[in-house]
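Chemist: This is a predicted model, with the sequence first.
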Amino acid sequence: MSTTNRGQLATSGNSNGSQNKNNDENAESIIPTVPVKPIGIAKNVSNGKYVFPDIKKEDIWNARMFLKYYGVRDFLDKFLPNELNSLYLYFLIKLLGFESKDRLLVKLVQENVEEKIMPGFEYTYTSIDDPLEKKYTIRLIKDLQKAMNKILSTRMRLLNFYTIDHFATRLLRAKNIIVLTGAGVSTSLGIPDFRSSEGFYSQIKHLGLDDPQDVFNYEIFMKDPSIFYSIANMVLPAKHNWSLLHSFIAMLSQKGKLLRNYTQNIDNLEAYAGIPKAKLVQCHGSFATASCVTCHWSLPGEKIFDNIKRVELPLCPHCYKKRKQLMTAFKRRQEGIIESHDEDDWDPKMDESTIKSYGVLKPDITFFGEALPSKFHRSLKEDISKCDMLICIGTSLKVAPVSEIVNMVPARAPQILINRAPVKHAIFDLSLLGFCDGIAALVTKKCGWEIEHSDWKTYANKNYQLEEREKGTYDVITSA
């Protein structure tokens, strides 16, 4: 068989024609194209050398998306012919955007491949003899597996979703939005975030902890709860006061678009703003309730707010008497004074760390060292496959497992970041950088909606300018 055209990647439209047409009309088609036929590598009959098909950026994107969208089995079935040699494996690795690190292998491939089809020569696509030794085939199989695993574990940016108009258009028809929120959604209320230069952790360096995060370490709390309560007032929620951004999420719920709000915040402001309990997952717990670390008696969190404001330990009334006895007996033992009745109060298993936390009421915040609430895992299992949009707001995505949500949602679901600074270790289709409340107002206006909040008119009447840093990343500048 002779040919004058270099081998190409043959593709066709997806079988769901009506859906593709619909998506194309909205410039948001995200379903990868299915190849008409498997990869074809041409062979020069005269010299035995091969010619690879051309690879464009769009081909790499499509191959990666196909793998993520349809899975490994369909990917290999659609892209590879039934009869192949090791060069097909090498080419498929390149089609996914990778290159083998074995220099000798790459050199051998280059020796057996010519750059393009030469006019006047005869080429065939049916010869399957392998120019490489079996050991290289095994190496290529391993490299291909690594490449596929890398793709499957890494999110890809959607080609046709990169502007705020794309966001607004998709928001209007989305039905199962996951909103992931962090401390940045509450900073407009005077509640500090955690990791910025002026955040909570930078403000508690005076405590002398090896790591400021240790203020939320469960083991340290049990040894000395006064460390946490010396600064707890700094993160105490403002009762029944929430931001425009909180109301934006509540609005999505009212419109039947919110699948779930996964919040890393402990201030319980989402609940105050009216986000239904069924739609809210407080991943790290909250101040909404508190429990005794000894008897596990529970009470509304607001009952200990006065203690927190006075920087004092809130104590369980059911454990108070026993705590007092233990503290007295322990103090006497330290002083070398042991009275007979102290032995009745003393538990030989007790030590100073146990006594300090005995009967202390702890907000039901998930400290480092504690398991996340079961609702987090249960809800995530239900929600991931349903998600049609992920909006991450006011978070640096530094704390697992919540930060892993960005890698779990379907590849077809657009991901948007609303934050003061970019998050470089995650891949978002659209990043809007600025103040959360203002960006929420801008997006709401583009959708033709209004937010029920006392600050709505103030933010709605502001002027907003978008300055592009790079494709899909914008600084949102606010002016009066």
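Modeler: Happy to help now that I have it.

Chemist: switch to C-alpha atoms for all contacts and neighbour counts from now on
Modeler: Will do.

Chemist: what's the distance between the residue lying closest to residue 260 once chain neighbours are set aside and residue 271?
Modeler: Sequence neighbours aside, residue 279 is the residue nearest to residue 260 in space, at 4.6 Å (criterion: CA to CA, 6 or more residues apart in numbering). Distance, residue 279 to residue 271, by CA to CA, to the nearest Å: 10 Å.

Chemist: next one: residue 324
Modeler: Taken as CA to CA, the span from residue 324 to residue 271 is 36 Å.

Chemist: ok, now which ones touch residue 204?
Modeler: 212, 231 (CA atoms under 8 Å, 6 or more residues apart in numbering).

Chemist: Please apply the same query to residue 201.
Modeler: 194-195, 212-213.

Chemist: Go ahead and confirm the residue nearest to residue 260 touches residue 258.
Modeler: Yes: at 7.3 Å, residue 279 and residue 258 qualify as touching, with contact defined as CA atoms under 8 Å.

Chemist: Give me the more crowded residue out of these two.
Modeler: residue 258 (23 against 16; other CA atoms under 10 Å).

Chemist: So for residue 324 and residue 271, which sits in the more crowded spot?
Modeler: Of the pair residue 324 and residue 271, residue 271 is the one with more neighbours under other CA under 10 Å, namely 18 against 15.

Chemist: Tell me the spacing between that one and residue 387.
Modeler: 22 Å.

Chemist: now do residue 249
Modeler: 16 Å.

Chemist: What's the local residue count around residue 256?
Modeler: 13.

Chemist: alright, now check it against this:
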Amino acid sequence: VDFLRNLFSKTLGISGEKVLDELTLEGVASYIQSGKCKNIICMVGAGISTSAGIPDFRSPDTGLYANLQKYNLPYPEAIFQIDYFKKHPEPFFALARELYPGQFKPTVCHYFIKLLKDKGLLKRCYSQNIDTLERVAGLEGEDLIEAHGTFYTSHCVSFMCRKEYDLDWMKEKIFSDDIPKCDKCSNLVKPDIVFFGENLPKRFFTSMAMDFPRCDLLIIMGTSLQVQPFAALVGSCPRLLINLEKAGGADPLLGIISIGGGMDFDSAKAYRDVAHISTCDDGCLALAELLGWKAELEEMVKREHEKINSKAEEEQTNQSSGAAGKAESGKAESGKAESGMAESGMAESGKAESGKAEVE
């Protein structure tokens, strides 16, 4: 066993060296503050967006899959299967209208990741989410690997065309109840989210190969770690899981020799994995407090939410003004038409009077 452990440790780059003073949130905070932790990778799933009002996928009563009966699907996952989508796009776009980006605000957890960026500690955020809230919170393209794609751009599904469309174009189509069709070839246009049956973005794989060997701390939040290959991104560094339940357990066979990517929170050999069982927002606030960042994080959330609310109010005012302007314009046109009709009537009356005079 010792021979196999050493062999696989060298082959896989797993040192087995204990870095954390203790396997607790306090131990993680102490490591971050030590100056040895310079490259943090965050892996996030649907659980970081539930407090924004976006359902996760698998919760028994509130999850997305539990509430799709109204779409008459053969099975819940069909709504995200590419072959089904090409034949029956209506359910997906009806769901997209309910969950469309721009209707929700980033959570405390999203802003905690942004704070890691501001502190110069964030190497990258790998997200399973398609809601674009990481971008709204201030992460940019270079900071972010959207492993399951994004609504940010869309493309024609035809391999011969592949014309690209932006977020505003797709939003207009979805909220006008139109099935988005390509202006060039009339095929369906699909947001660039990864459906079952499609490949993950190439950047996911190229970045993974560069990022994880340099990772000093992996923070995993709001994911069940059940979907591959995302779940395989586990690295060989200290790892913190913030989730409502423990996830990503080690393979029992590989666990015998203390290798493999699975999480090990409780065994006698555990040395690098910490599970903090809570909501993602509460976990981020607790870690921020230990780091002395809590007030800064809360102020960031308040400030950014106020900006989003102000922008939404401004857009609503502009829309109302535009609608009022159209209404006034319509009234003016109607008034002109009525005035024209009246003038025409007076002219016709004048002609009639003139005709009577001539007869007389």
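Modeler: Arrived safely, thanks for sending. As the structure is a prediction and not an experimental result, all values here were calculated from the model.

Chemist: TM-score of the superposed pair?
Modeler: TM-score of the superposed chains, computed with TM-score structural alignment, normalised by the length of the second structure, equals 0.70; 276 aligned residues with a CA RMSD of 2.9 Å.

Chemist: which one among the contacts of residue 201 of the first structure gets closest to residue 79 of the first structure?
Modeler: Of all the contacts of residue 201 of the first structure, residue 79 of the first structure sits closest to residue 195, with 45.4 Å by CA to CA.

Chemist: what residue of the second structure matches up with that closest one?
Modeler: Matched to the second structure by TM-score structural alignment, residue 195 of the first structure sits across from residue 58.

Chemist: That match and residue 66 touch, don't they?
Modeler: Yes: Residue 58 of the second structure lies in contact with residue 66 (CA under 8 Å); the separation is 7.3 Å.

Chemist: Roughly how far does the equivalent of residue 149 of the second structure over in the first structure sit from residue 383 of the first structure?
Modeler: By TM-score structural alignment, residue 149 of the second structure lines up with residue 285 in the first structure. For residue 285 of the first structure, the distance to residue 383 of the first structure (CA to CA) stands at 19 Å.

Chemist: Give me the more crowded residue out of these two.
Modeler: Using other CA under 10 Å as the criterion, residue 285 of the first structure and residue 383 rank with residue 285 on top: 22 against 17.

Chemist: What distance do you get for the more buried one to residue 298 of the first structure?
Modeler: If you go by CA to CA, the gap between residue 285 of the first structure and residue 298 of the first structure works out to 14 Å.

Chemist: got it, and residue 222 of the first structure?
Modeler: Distance from residue 222 of the first structure to residue 298 of the first structure, by CA to CA: 17 Å.

Chemist: for residue 313 of the first structure, same thing?
Modeler: Residue 313 of the first structure is 16 Å from residue 298 of the first structure, by CA to CA.

Chemist: Looking at those two, which is more packed in?
Modeler: More crowded of residue 313 of the first structure and residue 298, by other CA under 10 Å: residue 313, with 19 against 16.

Chemist: Show me what the more buried one lines up with in the second structure.
Modeler: So, by TM-score structural alignment, residue 313 of the first structure is matched to residue 179.

Chemist: Pull the contacting residues for its match.
Modeler: 89-90, 93, 173, 188 are the contacts of residue 179 of the second structure under CA under 8 Å, 6+ apart.

Chemist: Which of the residues you listed sits closest to residue 289 of the second structure?
Modeler: Of the contacts of residue 179 of the second structure, the one sitting nearest to residue 289 of the second structure (CA to CA) turns out to be residue 93, at 41.0 Å.

Chemist: isn't residue 368 of the first structure right up against residue 215?
Modeler: No: applying CA under 8 Å, one finds residue 368 of the first structure not in contact with residue 215, separated by 9.2 Å.

Chemist: more crowded one of the two?
Modeler: Comparing residue 368 of the first structure with residue 215 by other CA under 10 Å, the one with more neighbours is residue 215, at 25 against 16.

Chemist: what's the nearest residue to the match of residue 149 of the second structure if we skip its chain neighbours?
Modeler: residue 365 is the one closest to residue 285 of the first structure (CA to CA, 6+ apart), at 4.2 Å.

Chemist: So the one you found sits against residue 282, correct?
Modeler: No: with contacts defined as CA under 8 Å, residue 365 of the first structure does not count as touching residue 282, sitting 9.2 Å away.

Chemist: Mutual contacts of those two, please.
Modeler: residue 266.

Chemist: Now do the contacts for the residue nearest the centre of the first structure.
Modeler: Central residue of the first structure (CA atoms, centre = their mean): residue 406, 2.9 Å from the mean position. By CA under 8 Å, 6+ apart, the contact set of residue 406 of the first structure is 155, 390, 415, 426.

Chemist: Which one (most neighbours) among those residues?
Modeler: Busiest of those [other CA under 10 Å] is residue 415, holding 26 neighbours.

Chemist: Contacts only, for that residue.
Modeler: Residue 415 of the first structure touches 389-392, 406, 428-430, counting by CA under 8 Å, 6+ apart.

Chemist: 7 Å - rerun?
Modeler: Listed by CA atoms under 7 Å, 6 or more residues apart in numbering, the contact set of residue 415 of the first structure reads 389-391, 428-430.

Chemist: Lovely, talk soon.
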